[in-house]
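[1] Requesting a structural model of the entry that follows:
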Amino acid sequence: MAKFGKKYQEAAKLVEAGKAYDLVEAVEVVKKTATAKFDETVDVAVRLGVNPKYADQQVRGAVVLPHGTGKTKKVLVFAKGDKVAEAEAAGADYVGSDEFVTKIKEGWFDFDVTVATPDMMGVVGRLGRILGPRGLMPNPKLGTVTMDLTKAVKEIKAGKVEYRTDKAGNVHVPIGKASFESEKLVQNLQTLLDTLVKVKPAAAKGQYMRNITISTTMGPAVTVNTNFKAVKAE
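    Have a look, this model is predicted:
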């Protein structure tokens, strides 16, 4: 078993074993555990009562966090005609067509999100085997296959994050940086959890929110009370 460093052990002492904290308290404790020399990311892990083996129990989508994640994402847009200018005006980092297919096939990946207009999906489809496994394939469910490039690009730049269940039914999402004010982290966390509740699959049985933890990049996990509705974000 890996031995945790001294800083981690000191941070772990701040977390009360077996306690499920409310949102505000959990965020405050997590901020105290951030002792690294860099600005650590605050991550949320939610275990849902779903069986992702079944298509009708998969949870996947995207949500715009009110205060962003503290990381600016680079956006690649596949578009042509007047949509090129629209994407550029919205703040896309790269806009084009076949030339980016070639670059990506040669190993270029200097982007975080791919957006495409529906008429470009034939072009993007040639990259399915490369983009798919990396989670970079545009998807209508995530709002990344759309004619409204202005909205798509601006939401991504503002702090839109994707969520999806892994094979065990867990969702992992970054909600900001340890340097964020507590209130902003709480509101981001509340927005994410409220969204997950709204998209609960009808086929999911039993308790839906099984476990919620938040942690910094290098810190211990803090358990959040699954009855988080008691906290209202202002």
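
[2] all contacts plus neighbour counts: C-alpha atoms, from now on.
    OK.

[3] What is the end-to-end distance of stretch 16-27?
    Using Cα to Cα, to the nearest Å, the end-to-end distance of stretch 16-27 comes to 14 Å.

[4] Show me what counts as buried in it.
    Neighbour counts over stretch 16-27 (16 or more other Cα atoms under 10 Å) mark 20-24, 26-27 as buried.

[5] ok, which stretches of the protein are helices?
    6-12, 23-33, 82-90, 98-105, 121-124, 128-131, 149-158, 182-198 (DSSP state H).

[6] now the angle between helix 182-198 and the second one, please.
    With axes from the mean of the first three to the mean of the last three Cα atoms, to 10 degrees as the criterion, the two stretches helix 23-33 and helix 182-198 enclose an angle of 120 degrees.

[7] quick revisit: and of the helices of the chain, who's closest to Pro220?
    Closest of the helices of the chain to Pro220 is helix 6-12, at 5.7 Å (criterion: Cα to Cα).

[8] what sits up against the closest one?
    Residues outside helix 6-12 that contact it (Cα atoms under 8 Å, 6 or more residues apart in numbering): 32-35, 218-220.

[9] Quick one: residues contacting the spatially most distant residue from the centre of the chain.
    Most distant from the centre of the chain: Gly81, at 31.1 Å, with distances by Cα atoms, centre = their mean. Contacts for Gly81 (Cα under 8 Å, 6+ apart) come out as none.

[10] What's the separation between Val161 and Met218?
    Relative to Met218, and taking Cα to Cα, Val161 is found at 21 Å.

[11] Those two: which has the busier surroundings?
    Neighbours were tallied for Val161 and for Met218 using other Cα atoms under 10 Å; the higher tally belongs to Val161 (21 against 16).

[12] Alongside the first, I'd like the structure of this one:
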Amino acid sequence: MARLTKKQKEAQAKIEKDKVYSLTEASALIKEITNTKFDASVDLAVRLGVDPRKANQMVRGVVSLPHGTGKDVKVLALVTPDKEAEAKEAGADYVGLDEYLDKIKGGWTDVDVIITMPSVMGKLGPLGRVLGPRGLMPNPKTGTVTMDVAKAVTEVKAGKIDFKVDKTGIVHAAIGKASFSAEKIQENANELLTTLMKLKPTAAKGVYVKSIYMSSTMSPSIAVDTKIG
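    Alright, predicted model coming up:
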């Protein structure tokens, strides 16, 4: 096991053992225990009482964080020529179609989100092996396959994120930066958790939210109270 640095020991000491913190407390504490030289990402890991192997217990959704993620999200708009102008005006970083499809075939995936139109999805099918594992395949359920390309680009740039429970039953999501105020971290986290609560599958029995942990890049985790709202 790797030895803890002095800063890591100091951060660990600020977290009371076996204590479960309120969302407000955790949002303030995460700023205290983050000691990176860069603006660290703040993340939530929510363990759900679902079996993601069963289709009727899959949890997936989108949420617009009120204060954004703090990250400059790179957006690729794969659109037909008649939609290029509106995609560019909305702030898409890359706009086009065939030339970017060829780049992706060659292994290029230097973007965070891909937005496209229903008529283009057929061309993206063969690229599933490249885009799927990276979480880049557009999906109508997350609003990334739409005719209103401008709106989709604007929302993603403003802080709309999509999330999906992984095979171990955990939802991981970045909810901001350590430079955010504690209030902004708390409000972003609350928005994600409130959205998750609304998505509880009817087939899921027992406790839905089993545990919540907040952490930042290279920080220890803080246990957060699962009683939301």
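
[13] any idea which of the contacts of helix 6-12 of structure 1 is closest to Val77 of structure 1?
    Val77 of structure 1 lies nearest to Met218 out of those, by Cα to Cα, at 33.5 Å.

[14] Filter the contacts of helix 6-12 of structure 1 down to the buried ones.
    By neighbour count, with 16+ other Cα under 10 Å, the contacts of helix 6-12 of structure 1 hold 33-35, 218-220 as buried.

[15] Could you export the residues you listed as a markdown table, including distance to Ile130 of structure 1?
    Shown next, in a markdown table, are these (distance: Cα to Cα, whole Å):
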| residue | distance to Ile130 of structure 1 |
| --- | --- |
| Thr33 | 38 |
| Ala34 | 35 |
| Thr35 | 37 |
| Met218 | 30 |
| Gly219 | 33 |
| Pro220 | 34 |
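
[16] Which two among the residues you listed are spaced furthest apart?
    The span of those, defined through Cα to Cα, is set by Thr35 and Pro220 at 11.1 Å.

[17] For the nearest residue to Thr144 of structure 1 once chain neighbours are set aside, give me its contacts.
    Distance criterion Cα to Cα, 6 or more residues apart in numbering; nearest residue to Thr144 of structure 1, sequence neighbours excluded, is Val115 at 4.6 Å. Counting by Cα under 8 Å, 6+ apart, Val115 of structure 1 makes contact with 75-78, 138, 144-146, 149, 152-153.

[18] what do we get in structure 2 for Val115 of structure 1?
    Using TM-score structural alignment, the partner of Val115 of structure 1 in structure 2 is Ile115.

[19] what do you get for Gly125 of structure 1?
    By TM-score structural alignment, Gly125 of structure 1 lines up with Gly125 in structure 2.

[20] Report how many residues lie close to that match.
    Counted with other Cα under 10 Å, residues neighbouring Gly125 of structure 2 total 11.

[21] Please tell me how far it sits from Pro118 of structure 2.
    12 Å.

[22] Columns neighbour count on top of the contacts of Val115 of structure 1, output as CSV?
    Shown next, in CSV, are the contacts of Val115 of structure 1 (neighbours: other Cα atoms under 10 Å):
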residue, neighbour count
Val75, 22
Leu76, 22
Val77, 29
Phe78, 26
Pro138, 25
Thr144, 25
Val145, 23
Thr146, 19
Leu149, 26
Ala152, 24
Val153, 29
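
[23] coming back round to it: ok, which of the helices of structure 1 comes nearest Arg47 of structure 1?
    Smallest distance to Arg47 of structure 1 across the helices of structure 1 (Cα to Cα): 10.9 Å, for helix 182-198.

[24] Have a look at how far, on average, that closest one is from structure 2.
    With mean Cα distance after the TM-score superposition for structure 1, helix 182-198 of structure 1 departs from structure 2 by a mean of 0.4 Å once superposed.

[25] which residues of structure 2 does that helix align to?
    Against structure 2, helix 182-198 of structure 1 falls on residues 182-198 (TM-score structural alignment).

[26] distance between that stretch and the chain's centre?
    12 Å (Cα atoms, centre = their mean, to the nearest Å).

[27] just stretch 146-155 of structure 1 next, same as before
    18 Å.

[28] Stretch 79-87 of structure 2 too?
    Computed by Cα atoms, centre = their mean, the chain-centroid distance of stretch 79-87 of structure 2 equals 26 Å.

[29] now swap in stretch 102-117 of structure 2 and tell me
    18 Å.

[30] what sits against Pro66 of structure 1?
    Neighbours of Pro66 of structure 1 in contact, by Cα under 8 Å, 6+ apart: 159, 184, 187-188, 191.

[31] go with 7 Å
    Residues in contact with Pro66 of structure 1, defined by Cα atoms under 7 Å, 6 or more residues apart in numbering, are Asn188.

[32] Distance of it relative to Gln190 of structure 1?
    Pro66 of structure 1 is 10 Å from Gln190 of structure 1, where distance means Cα to Cα.

[33] now Ile104 of structure 1
    According to Cα to Cα, Ile104 of structure 1 and Gln190 of structure 1 sit 37 Å apart.

[34] and the two? which has more neighbours close in?
    Per other Cα under 10 Å, whichever of Ile104 of structure 1 and Gln190 has more neighbours is Gln190, with 21 against 15.

[35] re earlier: columns distance to Gly70 of structure 1 on top of the contacts of helix 6-12 of structure 1, output as JSON lines?
    Output for the contacts of helix 6-12 of structure 1, formatted as JSON lines (distance: Cα to Cα, whole Å):
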{"residue": "Lys32", "distance to Gly70 of structure 1": "18"}
{"residue": "Thr33", "distance to Gly70 of structure 1": "18"}
{"residue": "Ala34", "distance to Gly70 of structure 1": "15"}
{"residue": "Thr35", "distance to Gly70 of structure 1": "18"}
{"residue": "Met218", "distance to Gly70 of structure 1": "17"}
{"residue": "Gly219", "distance to Gly70 of structure 1": "18"}
{"residue": "Pro220", "distance to Gly70 of structure 1": "21"}
